[in-house]
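*Asks:* Sequence below, structure please.
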Amino acid sequence: MQSVPEFIERWSKSGGSERANYALFLTELTEVLGVEKPLPATDTSAHDHYRLERPVASHIIGETAKKFIDFYRRGSFILETKQGSQAKPTDADQLSLPTIPKVKRVGHGVRGTRTWDKSMVKARGQADNYARGIAREDGWPPFIIVCDVGYVFEIYADFSGQGHGYTQYPDGNTFRIFLEDLEKPEIQDLFRAIWNDPGSLDTSKQSAKVTREISDQLALLGNSFETQGHEPEKVAGFLMRCLFSMFAEDVDLIPKGSFTDLLKDMANSPDNAAPALQSLWETMDKGGFSAVLRADLLKFNGGLFAQADALPLDSQQIALLIGAANKDWKTVEPAIFGTLLERALDKPQRHKLGAHYTPRAYVERLVMPTVIEPLRSDWEDVQTSALLLADQGKMKEARDLAHSFHRKLCEVRVLDPACGSGNFLYVALELMKRLEGEITTLLDELGEEQSALGLAGHTVDPSQFLGIELNPWAAKVAELVLWIGYLQWHFRTHGQATPAEPVLRDFHNIENRDAVLDFASTSPRMVDGVNVTRWDGITTKTHPVTGEEVPDEDARVQVLDYAKPRAAKWPEAEFIVGNPPFIGASRMRDALGDGYAEALWAAYPKMPKSADFVMFWWDKAAMRTRAWIPKTGKGTRRFGFITTNSLRQTFNRRVLEPHLSDPKKPLSLIYAIPDHPWVDASMGAAVRIAMTVGRKGRVDGKLRTVVEEVKGETENEGRVVRFEQVEGRIFGNLRVGADVAGAKALKANKFIAHMGMKLHGSGFIISKEEAKTFTKHKKEALGTVIRPYRNGRDLAQISRDLFAIDLYPLSESGARSQFPEILQHVMDTVKPSRDQNREPWRKKHWWWYGRTHEDLRSAIGNLTSIIATTRTAKHRLFSFQPSSTIAESKIVVIALDDYWQYSGVSETLCMRLSPCGFHGSSVEPFGV
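*Replies:* Sure thing, here's the model as predicted:
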C-alpha cells in the first residue's frame, strides 16, 4: 500500500479529467487513510449505503432524471468531485518541441480562475440537491465534501439533521484542505472521523461538555456569596467580570494564563485578592499598564468593567475560581454558559444548575428557517451574479456586488423580545458570522485581500442583536454571551489579530424591561385600607396531615395596580425570534398577579382572555410581519417563536386565525412543527412545544411532524428527532390539507358532547378504601357525594377504582352538617392550595370543583349511563359508564345512553379524527 506522501506525489500531477480519475483517486484515498473502501453496487440502490455513483432522485425544479452521487456514505457524507488543471506554464519554462502539439486538458477550469471558482460553487449546489434527495431515504448526512481531484477538498457541515444549511467547516479560514495537507496527522484524523464518527466533530457538543464542567463551580460560588450576605447585583457583576477575565486570558486578550496566575498568587493571601482584582479591572476598563499583571492591556470598556468592584474572597472561593479558570474558555458554548450563569445568580433556580438547558440543536431548528434561510437565499443569488460578472471580466463590479450584500448583512437587526440569557441571539450571531465568512471567501477569490473585511469595524457584531428581558441578571448575562460569542468567532476567523479597541462596546442592545406591558406607574392594591397580597408562587411547605408540598401562605408578595397600562413597543428588527414564557391563560393570575393580568388585558383589548401568555408576543410579531415593506425595510420580514403545543387548540387559534385569514394582508406559516420535545431552561424540565415561523403573504409552508425520538447520550443533549415533511398551506391547527379547524360545528350535536370535569384539587380524589370509610355511616353519600372517578388511563387500561368527592351544590354549612368528615378531608387536602388561587370564585368555593359544570350535569342528569372516550388516544375507543361517574377533563362525555347510538359512533366509517393539539410527552392525536 502506498504511503500518504506517495499518494500526494502521485495525484498532484493529475488534472483536467474528473471522470477518468475520480473513482481511482477516492478509492486510493480510503486506502491511505485506513478506512473502509467503497463497496460494490447492488441491484437495489436503497441498500447501497457506501458506494461510488450512488443513484439519487433529483429535486431541482423541472428535472425528473435520476442523478448520481460521486461518493456516498450513509450517515457521514456526500462527496462531489470536479477536476481542474494547473495554470499553463509560460513558453519560457518549456522545452521547444515544435513536432508535438501543445494540448492540455482544462477540465472544470484552470485552478484559481473564475471558471474554476464557478465550477466549485456549482458542485456545492449539486451536493446540496443530492442531500435533499437522499434525505428522504437515509436522512441528512452531516457532511458535504466538494473535491477537486488531486488538489483540494472543501468541507461543509450541518449537524442539525434537518437540512437547515451546510456551512464551511470548521470556519471560513480552514474549510479548504489542500492535498499536501494530508501529511498532517490532525488532517488525517479529521477525515477518519468524517468517515467513521462524524458526530464527534460537532463542535457544539464539544463546547457543551466543557461548559457543563464549569457548572459545579458556579453553583458553589453562588451559594457562598449568598451565605455571606452580598447583594445579588454585586455578585452578578463580580462573577461576570471574573468569567470574562478567564475567557480573555485563554484567547490572549490579556497575557495567557495571567488571570489564573493572579488567583493562585492570592490563594495564600486572600485578603489581597479583592484589591488586586479591582486594580486589574480598572486598568482593563481604561487600557494601559497593569501593575498587577505587569503588562500593557487593551482598552475593554463596554460597561462590564465600568464598575470594577471586587468582592472579598476566602481561600475556598479562590480555589473555586481557580478550578473554573483551569477550563478551556476558548471553546465554552456561550448559549449554554449564559443559562448556567443566570441560574448561579438566581437562588430559586440554583438547584437546577447543570441539570437541564436548551440544546443548541433545538435552538438552531427555529433560528435557521426564521433568520438564516432567507439571508442565505439572498446570498446565493448575489454569489451567482458576482461569479457571472467575474466571468465577463467585470471584477470590480463583482466585488462591489459582494460588498453591497455584506453592508446589508451588517445592517440586519434580529430581535428576541424575551431573550433570557441570550442563547437565541447568540446562535443567530454565530450563524450570520458563518454567512459573513462565505462573503469573505468569495471576495478573496475575486482578488481582494481578506484582511480588508471585518478588521476596520465593518462586520456583523453584537449591536445587531437586540433583546428585551425582564430579569436584570439575565439581561446582563445576554450582553456577555454575545460578546464572548463574537470574540470567539473573531479569533477563529482572524487568528491572533487584535480586535479593535475598545474590545467591548456598550451598544445598549439588551433592554431590561417588560416586553409586552408598559405603564405609567404602579401602586399597592388596597382593600378597606389593607394591602392585598398573594402567594409568591415559589415557596412551599410540608402539609402536617398529608405530608405533601403545599403553598406557604406566609410567603407573600404585594399585589400591584398598574396605572395607564398600554402595549409595550419593540425596536425595529428585520427578524424576530425567541422563546417567550410558558404560562397558560388559567395560570396568569397566579403567576403574574391579579393587577398585572388585568392591566395586560386592558392594554390588549382584542386579545381573548382564554389565550396563553405567549400569544401576546405572537400577536405583536404577526402584526409587525404583516406590515413588512421590502423596499424600505420597515416592519419585520419573518418571525419565529417557541410556544406550548397548545398553540393549535381553539383558545389560541383565535389569535392565529385572524392573521392567517386576513383578505388584504394575510400572514402565512412557512414552517411549523406542531409537537417537539424541548428543555425549558427556566423550569429545568422536559416539555412539549410547537415551533412556528411566519411571513407576509399567502404562500405554502413546510410542516414537519415528529415520527421518531431517540434520547441523546445525555438528557442535556436533547433528543435526536426524525421528521416527516409535507408542503402546502398551513392552517391555524398546524395542519396541511383541508382547513378542518375552520369547519362549522353541527347544530344537531350541540349540548351532546362535553369535556369532563376539572377538579382543581387532587384532594378530591380518594381510594376505594377511603370511600368505604366515609360511607360506612353515611351510606347516602355513595353515588351522590362520593362517586366513581375515571380519567383517560382508567378507560384505556385497567381502572384504578378511584372515587371523587363531589359536594356541589351543597353550601359550606350544608356540607358541614350533612357530611362533616368528608368536608374536613377536603379542608385539609384542597383548601390550602385554593387559598392561594387567584380566581376569587375558586378561593371562596373551595369545597366545590374549579367549575360548577352545570351544562354537563344537566345533560346527563336523566340518564342512567353515558358514552365516554378519551381525548388523547392513538386508538379511538368508546365505552359505557354509569352516569354517576365523575369523568376527568381529558375525557369527552357524550350524553347518550342508547346502544344504537353507541354502535354508530363506534363505526369506523363514522369516526374520523382531526388532530389539533395535545399536552404531554407522547406523540398522540388529540381531539374528536
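
*Asks:* rest of the way, CA atoms for contacts and neighbours
*Replies:* Noted.

*Asks:* where exactly do the strands run in the stretch 751-900 of the chain?
*Replies:* With DSSP state E, counting those that start in this stretch as the criterion, the stretch 751-900 of the chain has strands at 753-755, 765-766, 786-790, 802-805, 865-870, 879-882, 886-887, 891-894.

*Asks:* do the same with the stretch 351-500 of the chain
*Replies:* Ranges of strands within the stretch 351-500 of the chain are 414-416, 465-469, based on DSSP E, counting those that start in this stretch.

*Asks:* If you count contacts, what does the one helix or strand Asp285 maps to end up packed against?
*Replies:* Per DSSP states H and E, Asp285 falls inside helix 273-286. Applying 3 or more C-alpha pairs under 8 Å, 6 or more residues apart in numbering; DSSP states H and E, we find helix 273-286 packed against strand 288-290.

*Asks:* Which residues in the following helix or strand past the strand it packs on does the neighbour count mark as buried?
*Replies:* Following strand 288-290 in sequence order, the next helix or strand is strand 295-297 (DSSP H and E). Using 16 or more other C-alpha atoms under 10 Å as the test for burial, strand 295-297 gives Leu297.

*Asks:* structure for this one too, so we can compare:
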Amino acid sequence: MRLSWPEIRANAAHFSEEWHGKGYEKGQTHSFYDEFFAIFGVPRKQVASYEHRVKALDPRRTGGFIDLFWPGMLIVEQKSIGRNLDRAMTQALDYHDWLPEAQRPRHMMVCDFQRFELLDLETRRHWHFPLPDLKRHVEAFDFILGAKPQLLRNQSPVNRKATDLMGRLHNALAAQGYVGHDLERLLVRLLFILFADDTGIFERREQFLLFLETRTSADGGDLGRWLIELFEILDTPPDRRQRGLDADLAEFPYINGALFSGRIATPVFDRAMRQMLIDASIFDWGEVSPAIFGSLFESVIDKVSRRKQGAHYTPEEAILKVIGPLFLDDLRAEFDRACALRSGRDAALRRLQDRMVGLSFLDPACGAGNFLVVAYRELRELEREIIRERLIADGPVQQVLDVADLTRLNVDRFHGIEIDEFPSQIAQVALWMTDHIANTRLGEDFGRPYARIPLVTAPNIRHGDALEMDWTDLLPPDRCSYIFGNPPFIGAKYQTDMQRAQLRRIAALPGSGGTLDYVAGWFVQAARFAAAGGAHIAFVATNSIVQG
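*Replies:* Below is the predicted model:
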C-alpha cells in the first residue's frame, strides 16, 4: 500500500536522525540509499542499481561509474561528508550526457550524507537543503512514488483528480434535482470530511470510508439519511449527544466552527452516486493542496454565471507574484538577517514572529480563498522556520511539552468578501485545512501530534457584494495591514446596468461611466479604505485599468 505524505515525512525525520553526523562514501553509500528509498516504501533494488558503468563520449577520457542509477529517472553522485558538491554535480552532468538518450534521467542529485542538492532538468527547479530538513522537502522526490513532478503545487495531477471527483458528484446530485444552497453546503461539508479522513482530524484513518462501506446500503438508498445524521453529530459536543447513540456515529469528533450547523435537505443517492462518494473517499485527500479549491469552484459553477460575475480562478504562480513583493519577500529578508546575527539572534527572531502575529489581511474579492490560503500557508511555513531556529540546536529535534504553545498565527487574521455563497464557504474550509496541515507539520518537527479540533477560531469571510458593503464593518482600516486579491474583470460592454451604475457611483463619474473595467471599482474602494488606515494594496489586473 502506498504511504501517505505524513507517513513519508515521519520516515524522513527518523532517517535524518539515524544518519546525523555519518558520511563515508565507500562504506556507507549502499546502506544510505537502501534506507533512503525505504522512506517512500519503495525497495531500492526494484528501481535503481549501484556502480553503473558509463563510457565517455571523448575516447581520451576514461568514463566512470554512476554511484546510483535509475534509468530515465535519477542519477546520484555521492560524496563523503564535507566534500565539494559543485564538482560532484559537474561529474553527474557528464555522466548524464554519456548515457544513451533513452536512458538519460530527468533528475540529478548530489549528496554528502548531510547535504542534498536535487536538480529537475525539465523544469530547471533546484533544491538545496541539509539532512535535518529532508522531511520538509520529501515532496521534491515524488517521482520515486511514480508521480510526475510539476512546477506548481496547484497544477499537480493529484489536485486535478480531486476536483474531477467532486465535480462528478456535484453533477450527479444536480441531475437528480438536488441543487442550490443545499447542494453547495453538502459539497463543502463533504470536502472537509474527506480531508479529515486522511489527515488525522478523525481519530482513525479512513473512518468515514469504513462508515460508508459498512453502514450504508449498496443501492445508496439510505446514504443521504446517514449523512444528515453524521452532520448533526459533527456539530454536537460529546456531553450533549444522546445516550444510546449509534456506536459508529459516536466515534466521530465534535468539529464546531458552524461548518455543520443548519439543516439541509436530505440528498437522494443511488448505487452509482454512492460509488462516486466511496471513490472520492478512497482517494488520498492528504496530498491535495487547499489552494486548488478555487478550481473546484470553477468546475461546478456554470460558465454563464462566472462570466456575469467576472469570476476567475487564480493560479498559485500569480498569487506568489503578488504577495511576494507585497509582504512575503520583506519578511523572508528579515528572517535571513536575524539568522545571520551572532548576538541578539533569538530576540530578532522573536520580534519577527511578533510582527507577523500583528498582521491582518483582506481579500475583498476572495472567491474560494486562493489568495488567503497561499498567504496563510507561506506565513505558517516561515513561522515554523522561526520556531525551529529558536528552539533547535544542532542535531536531532528536541521534543517539547505542548506544540500548541509554539505557533501564534491563526486564521482569524484573514478576512474576505465574496459575492457567491458557495466559494465563500469553500474559502473558510480551505483556510481551516491549511491550518491543520501547518499544525501537523509543526507537530512532526517535535514528535507530537497537534490538531486544533474542535474549531474555535475562524477566518472572517463575508458573503456579499464588496462594492455595496462598508468594508469597515468587516475590519477596521487601522487594523488592516494588506489588501490583495484578484477582483473580477468585466469590460464596459459586458457589464450589467447594475454594475455600470456601481462604477459611476464609486468613481464619481458622470453619464455612462466612461469605459472603466469593473475591476476599477476595487481599486477605488481599496484606496479609500487604505487611506483611513495605511494598508498596502496589491491586486491582479489587466491593462484595462489604465485604458478608461
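
*Asks:* What span of structure 2 is the helix holding Asp285 of structure 1 aligned with?
*Replies:* Using TM-score structural alignment, helix 273-286 of structure 1 corresponds to residues 223-236 of structure 2.

*Asks:* Contacts for that stretch next, please.
*Replies:* Contacting residues not belonging to stretch 223-236 of structure 2 are listed as 212, 216-217, 241, 249-250, 252-256, 258-261, 263-264, 266-269, 274 [C-alpha atoms under 8 Å, 6 or more residues apart in numbering].

*Asks:* Quick check: Asp402 of structure 2 vs His14 of structure 2, distance?
*Replies:* Remark: distance between Asp402 of structure 2 and His14 of structure 2 (C-alpha to C-alpha, to the nearest Å) = 21 Å.

*Asks:* Compare the two (neighbour count), which wins?
*Replies:* His14 (15 against 12; other C-alpha atoms under 10 Å).

*Asks:* From Asp34 of structure 2, how far off is that one?
*Replies:* Distance of His14 of structure 2 to Asp34 of structure 2, given as C-alpha to C-alpha: 14 Å.

*Asks:* just Val373 of structure 2 next, same as before
*Replies:* Separation of Val373 of structure 2 from Asp34 of structure 2 (C-alpha to C-alpha) stands at 37 Å.

*Asks:* Check the mean deviation of the helix holding Asp285 of structure 1 from structure 2.
*Replies:* If you overlay the two and look at helix 273-286 of structure 1, the average distance to its match in structure 2 is 2.2 Å (mean C-alpha distance after the TM-score superposition for structure 1).

*Asks:* how far does that helix sit from the chain's center?
*Replies:* Centre-to-centre, helix 273-286 of structure 1 and its host chain are 37 Å apart (C-alpha atoms, centre = their mean, to the nearest Å).

*Asks:* Likewise for stretch 600-617 of structure 1?
*Replies:* On the basis of C-alpha atoms, centre = their mean, stretch 600-617 of structure 1 sits 24 Å off its chain's mean C-alpha point.

*Asks:* Show the end-to-end separation of that stretch, please.
*Replies:* Counting by C-alpha to C-alpha, you get 12 Å between the two ends of stretch 600-617 of structure 1.

*Asks:* Quick check: buried residues in that stretch?
*Replies:* 600-604, 607-609, 611-617.

*Asks:* same deal with stretch 539-548 of structure 2?
*Replies:* Residues 539-541, 544 are the ones in stretch 539-548 of structure 2 that count as buried (16+ other C-alpha under 10 Å).

*Asks:* And for it, what's in contact with it?
*Replies:* Stretch 539-548 of structure 2 is touched from outside by 318, 322, 483-487, 489, 514-517, 519-520, 523, with contacts defined as C-alpha under 8 Å, 6+ apart.

*Asks:* quick one: which of these is nearest to Leu475 of structure 2?
*Replies:* Nearest to Leu475 of structure 2 among those, counting by C-alpha to C-alpha, is Ile483 at 11.2 Å.
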